[in-house]
Every structure is written in structure tokens, then in C-alpha cells.
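Asker: Output the structure for:
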Amino acid sequence: MYQKVTLDNGINILTEELPHVRSVAIGFFVDVGSRDETEEISGVSHFIEHLMFKGTDKRSAKDIAETLDAVGGQLNAFTTKEFTCYYARVLDEHFDLAVDVLSDMFFNSKFDQQDIERERNVILEEIKMYEDAPDELVHDIFARSMWNGHALGRPIIGTAGVIANITREQIIDYYHKYYDPSKLIVAVAGNIEHNRVVNKLQPVLERKKSNHSNRKLVLPTPHRDVVCRSKDTEQVHLCIGTPGLKLNDDNYYVLQVINTILGGGLSSRFFQEIREQRGLVYTVFSYHTSYHDAGLFCIYAGLSKENIDEVLELVLKQIWDIQNNGCSKEELQRAKDQLKGNL
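Answerer: Okay, the predicted model is just below:
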């Protein structure tokens, strides 16, 4: 059972004690992601995530990398469309060290111009790598066509044109605007008591002043479209889908079950019908992605060009069947058990 403390500046501290392990995981979750960006600075959330590892007044980039490595710990981060996370995992005896490193990165990063230029090149190479992976790129193309003109439809990593021209001033302005204490949740789980966590974190976090800013959500408008991008590849990468459900929708878990039945694993209808019985694809699956106010439901297949029409027909047939005939009791129970087992 987790425990929660909210500091005067709005920072939430969540803990869950797990006495049967010897490690501790610490995550700094900030309520900002690529949906908070304008098109002119698309990718800045991800850019800042990279820059957080490049040095503070107390630690160089090498120091940050070596400090937790030296005690067998892990340090990493990731950016999503609605939040960014910086996290560490260490043995319980090194909890204080992990907090010191994470809090120093989070509040004291320098954003030095030389580091920005180096990391700009790293991200441009990352974009090139992504462009060379059509099985990943197609999902961004799908989201962009569904929510064209909205931040949720843009790639988290940004575009080469924007990343090449973004300035230090834009980066720092965005950081100060959105990395507000009221947007921060610190979550800790492992072999550590709640009071020890609070006693360590509270003096570090409570001195940070907050503007208590709230995110202003702009609901995306879905578009119907057919988008093709030509690349010299052996396979066609296909996405077909619809708007989905927001995170707190009453039917969220219903859709999760439907998704599992249709394309959520080796026993799913798509996999069994399209790959196992007919051999038309190597990969086929479906997924549902939810945000605060919107969602996407997508079906993906990697296949040869000559099989597109037949695969599309089989996909639509299965969707029609579950709409009109539902599913068997066995399918329903298997999907429920699969979802519970994946928690």
C-alpha cells in the first residue's frame, strides 16, 4: 500500500515499502511532455531530458554517469507526450546518493551552450536513426494524420528542422515555465520506510518555490485520411485505426480487453487468423494509447505489398465480427487473465 505526502510547494511524494527486496527505485515525474510544446519548439521536452545529464555546478556529465555506476546503480530518463521521468535504481544502502544525483540534475542543470550544441547533433542522429526504422516511423505518421495540427500528433523527438535551430533561450524559458515544483511527483518503491524517504526528500524539495501553474489542455480533433510514404524497403508497414478513449473514460478497461482479444498477443484473433493460419504477415498486433483527454486505437501489420488488400479485408472482418457477435466466454476470460498477468 502506498503512502503520500504533499509539500507546501505542491510537490507530491509517493512511497511504497517492499521489505522483501534489497533495492530502491526513485522516479522524478514531471507533468510536462511534447503536447505542451508549440510547433516552433517541437522536441524541446526531449531535448531538455538529454541536457539534464550534461552537468550541474557540482557535477560534470562524467561525474553524473560514474556516480551511480560505481555502486552498481542505474540512471536513465524518458519523455512521453504528457510527462517526463528521470529515474534511478540502487541498492537500498545507496538511496541518499541516488536522491542527491537526481535532485541535483533536476534543479541545477547548467544548460551550457557547448553541451547544447553537442546534444543537438546527438538528437539529429537519433532522428536519422528513427527515419531508418519504418516499423517505428509509421506509428508517428499515423498519429500525425489522425491529429494533424495538434501537439499530440507530433513526434516526441521533434523534427530535424526545429532541433537544428532551437536556441538556448528557448530551452531555458521552457524549463523555467514547465519544470515547476507543483508539476513534480517523486515516487519511491523498495526496501525503505516512508518516513526515511520523506526525511531525506523534504529538505531538498520544499525550498523550491512554485508558481502552481496548471496545464491548459486543447482537445485534438481527429481527421480521416490515407497517408502513404515511399521508402526503399522490402516490406510495407501498415497502420489502420480510429480515435480511442481518454485515461479516465468509463469504458477504458473494456477497450483494453477488446484490444487484447483482437491483437494483444500470440493467441489474438489477428495473429492467429492473419499470420498463423494464412501466413500473410510476420508481425501483426493492435494497441490502445490513452491521454488525459483523448486516445488512439491502432492496428499494425508488416507485410508484402501484394498482401495489403487481403490483410485489410481480414482486419475489417474481425472488427465487424466482434462488433456484431461479441466474443466467446473463453476469449473473454483469456483476455482478462492475460491483462492481469501483465500487470
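
Asker: rest of the way, CA atoms for contacts and neighbours
Answerer: Noted.

Asker: where along the stretch 1-150 of the chain do the helices fall?
Answerer: Along the stretch 1-150 of the chain, the stretches classed as helices by DSSP state H, counting those that start in this stretch are 44-51, 61-69, 95-108, 113-131, 134-146.

Asker: right, so these: which one is the most enclosed?
Answerer: Of all the helices of the stretch 1-150 of the chain, helix 44-51 has the most neighbours on average by mean count of other Cα atoms under 10 Å, namely a mean of 22.

Asker: contact partners of that one?
Answerer: Identification of contacts with helix 44-51 by Cα atoms under 8 Å, 6 or more residues apart in numbering yields 32-34, 37, 77-79, 84, 109, 111, 115-116, 119-120, 123, 156-158, 163, 166, 171, 174-175.

Asker: what's the distance between it and the middle of its chain?
Answerer: 14 Å (Cα atoms, centre = their mean, to the nearest Å).

Asker: Second chain to compare with the first, below:
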Amino acid sequence: MIRSTRLDNGILVLSENMPGVRSVSLGYWFRSGSRHEPPELNGITHFIEHMLFRGTSSRSAHAIAREMDAVGGFLNAFTSREFCCLYAKVQGDKLPLAMDLLSDILLNSRFDAREIDKERRVVLQELHMVEETPEDCIHDLYSQLFWQGHPLGMPTSGSAGNVGSFDREQIVGYFGGHFTADKLMVCAAGDVQHEELVAAVEELLAEMPVGEIDLVDPPPAPSPKIAVEKRPIEQVHFCLGTSAVSQAHPDRFACFLLNAILGGGMSSRLFQSIREEHGLAYSIYSYLSTHIDTGSLVVYTATAPDDFERTIELVLQELRNLKAQPVDRGLLDDTRERLKGNLVLSLESTDNRMTRLAKNQLYLGQQPDIDQVLAAFDRVGAEDVLELAGRILEDASLNLQVLGQVDAERLSLSDFSLTI
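Answerer: As a prediction, this is how the structure comes out:
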């Protein structure tokens, strides 16, 4: 059973008790991510996320790690474009310890100048690692292209220039203005009692300040674009994408199915065509990059330079096929059952249940029952997928990001079309 309570200072407490489970996953989710950052501070939320584990007024960084290790628990954090999350997983009876640790981190982090300089080096190494891994950095490059000039296009980790310039005053100021009670959701799933969770949050976070409402710029209207970053690497990596629906859009279930049919796994059309039939790539897949008010459907692969243009044309042909005729009923049913099965099996995890609480609240503003979600998948027909494909797979939103030894002069938007 899912329960929710809104505290006087704005904190939303969400819980789901899972009978028979002896562990609990706890997350402190802030509605503040890289999307909310100004360009000159891009990456600061991710940097703050790192700094929150570098010591408080009563615990050193080592003490934080030691206390969690001592009970066999797990403590971590991550930053995305629309939120930042600190989370822990422990045995049910160790939930008070996890809450005390996370609350201490939020209320009493020292942001010591020496620790800032030390962590700066760590984050810079993280950035260099991504930059030197083409199959990772290509996705950041695609986002920068598709959402050009908008915060959604900026990398969550920021740039080396920004990270190298953050000072303590900026970090403390940004933390104080964005990691506030009104932006916080405390979510727990597993061996948890809602009343006890609420009481603990009230006791531990009663003094947490309230901030100002974050105003976000609407995403830019999609436009066709090509970008090439030339590098002396053996393969050509590329992301080819178009518009997609947002996280809460009524057609999101049709979009999930379309994406899975196109490039979701070894039985997908892209995998069967590009790898199995033509042998042009080792890895090829599609994914949805979706947000509260926009989205993109993206295809990624890497191939030999001599096979680059042929591979792109085959990808475009699979996209055109989705627009040309309804998918086979048997394929649609198999894909539907696969996604439904994946969802149901994922709900055996306390981590997934906790994450589902937060994301449903962030994107939908409600907690749909699992049976409602399964029924929504069942309502999608082949004509729904066809109609959606015709609407989102358009030349007007086609974007191509290339990384490798390709001459930009060889590429023109007129050479790539989704028109059938």
C-alpha cells in the first residue's frame, strides 16, 4: 500500500510497505537537477552531490562510509537533468541509522575547502573518463545538439572549465537555494511503517529551510540538425534521433512499445537488421530520453567508417517502416508481454519500488496502481503505434550527431529523410 504525507515545511513523504521483505530502500529526492542550473554553473548539482559525502560537522567522510558498511548497507547518490537523489538500502531495523546519516549529510555538510579541491580532481577524472569513451560521450553530444542552447542539452556533470572554477561560496550558495524542504521527497519502500517514517522525517528535518520555486525554460521547438566531432578513432559512433513524447504524455505507452520494437533488445528490428543480417555493428539499440515536458527517441550504434552511410540508411529505413504500415499483431503482443513482464519482475526490488514512488510523483503527480499501468499497455493497438510513428518520426525533428573520422562536408540533411 502506498501512502503519502505532506509536512508543514513542504517535504512530501511517500512510502510503500512490502510484506515479507526485510530490507528497505530510502531515497531523498530533490526536484532540482542540471536543467535548473544557469550555464555558468552547469554541473554544480552533480558536484554538490559528490561533496555531500565528504564530511559533516560530526562525521568525517570515512565515518559516513564506515557506519553504513558496519550494518551491511549501501549508500550512494546520482544527479539527472530534473532531480538529484541521495539513497540508501539497509535492513528494516537499520532504517533509523540510514535516515540519521542522510539527514546529517543534508543539514550539516561542511563543504570544507580542502575537500572541495580534492573532490574537484575526482570529478575532473570522471569527466575525462567519459570524454575518452566514445560510446559514453556521444550521448551527451547528442543531447547538446537536440536541445541546443537549452539547459536540457547540457551534461549533468558539467564541463571541465566549470568544475575547475567552482568555489566554496558558489557551492554553499547554490546548495542553500536548491536543496530545500519544498523540493524534497522522502521515499521509502520495503520494510517500512509510514507513521514511523513521517515521525522520523519531522524530527530530523524540521529545521530544513524552504526555498524559492525553480522556474524552468520551456524546451525549444525541434529542428533538423547535423553535427560532427572529428576524432582519430577506429569506429564512427553516431546517435540519430527525433522528437518523442514527454514522461506524462497519454501516448507514452505506445512510445514505450515503439521503442522496444525498434531497438529494445536482440529481437528488435534494428538489431536483427544491422547486426544479424548485415553484420555492420556489434552494438545497436534505441532508447527514450524523456523529461517532464519533452522527449527524444534516439538510435545509437558504431560502425566502420566505410560502412557509416550504409548503416545510417538502414536505420532510416527501419524508422520509415514504422511509419509505413502497422506492426504485426504477434510482434506487438510479444513486445507488450515483454515490457509488462519486465515491469512486474522489477517490482520485486525495493530499490525499484522506491524509485517508482519518486518518479511517478515527479512526472505524473500521482501513484498509479500497477494494474492500471498493465491495462494501459493492453489498450495500445497497432494503429496507435503507427499513428505515433507518423507524428514523431519526422524530418523536421531529425538530428544526427556523429563522432569519428567523418568529414562534415560529406553530410547534408537532404541526404537523410524519414519521408515514405
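
Asker: burial measure for Pro19 of structure 1, as a count.
Answerer: Residues near Pro19 of structure 1, counting by other Cα atoms under 10 Å, number 12.

Asker: meant to ask about Ala244 of structure 2
Answerer: Per other Cα under 10 Å, the neighbour tally for Ala244 of structure 2 reads 26.

Asker: mind listing what the residue nearest to Asn9 of structure 2 when sequence neighbours are not counted touches?
Answerer: In this structure, Asn9 of structure 2 finds its nearest non-sequential neighbour in Ala181, 6.1 Å apart by Cα to Cα, 6 or more residues apart in numbering. By Cα under 8 Å, 6+ apart, Ala181 of structure 2 lies in contact with Asn9, Gly10, Ile11, Met208, Pro209, Val210, Gly211.

Asker: Quick one: buried ones out of those residues?
Answerer: The neighbour-count test (16 or more other Cα atoms under 10 Å) marks Asn9, Gly10, Ile11, Met208, Pro209, Val210 as buried among the contacts of Ala181 of structure 2.

Asker: Can you tell me the centre-most residue of structure 2?
Answerer: Centroid-nearest residue in structure 2: Ser80, 5.4 Å away (criterion: Cα atoms, centre = their mean).

Asker: From Asp293 of structure 1, how far out is the counterpart of that one in structure 1?
Answerer: Using TM-score structural alignment, the partner of Ser80 of structure 2 in structure 1 is Thr80. From Thr80 of structure 1 across to Asp293 of structure 1, the span is 15 Å (Cα to Cα, to the nearest Å).

Asker: And Leu91 of structure 1, by the same measure?
Answerer: Counting by Cα to Cα, the gap from Leu91 of structure 1 to Asp293 of structure 1 is 38 Å.

Asker: Neighbour count for those two, which is higher?
Answerer: Per other Cα under 10 Å, whichever of Leu91 of structure 1 and Asp293 has more neighbours is Leu91, with 17 against 14.

Asker: Now the more buried one. Nearest residue, chain neighbours left out?
Answerer: Spatial nearest neighbour of Leu91 of structure 1, chain neighbours left out: Ser23 (4.1 Å); criterion: Cα to Cα, 6+ apart.

Asker: re earlier: so the match of Ser80 of structure 2 sits right up against Asp31, yeah?
Answerer: No. The pair Thr80 of structure 1 / Asp31 is not scored as a contact, 10.0 Å apart, by Cα atoms under 8 Å.

Asker: re the thing from before, can you name the residues that contact the match of Ser80 of structure 2?
Answerer: The contact partners of Thr80 of structure 1, by Cα under 8 Å, 6+ apart, come to Gly33, Ser34, Ile156.

Asker: and the helices of the stretch 1-150 of structure 1 as JSON lines, adding distance to Ile319 of structure 1?
Answerer: Converted to JSON lines, the helices of the stretch 1-150 of structure 1 look like this (distance: least, Cα to Cα, whole Å):
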{"stretch": "helix 44-51", "distance to Ile319 of structure 1": "36"}
{"stretch": "helix 61-69", "distance to Ile319 of structure 1": "48"}
{"stretch": "helix 95-108", "distance to Ile319 of structure 1": "46"}
{"stretch": "helix 113-131", "distance to Ile319 of structure 1": "31"}
{"stretch": "helix 134-146", "distance to Ile319 of structure 1": "19"}
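
Asker: out of those helices, which comes closest to Val5 of structure 1?
Answerer: helix 95-108 (16.8 Å; Cα to Cα).

Asker: what separates that closest one from the chain centre, distance-wise?
Answerer: On the basis of Cα atoms, centre = their mean, helix 95-108 of structure 1 sits 22 Å off its chain's mean C-alpha point.
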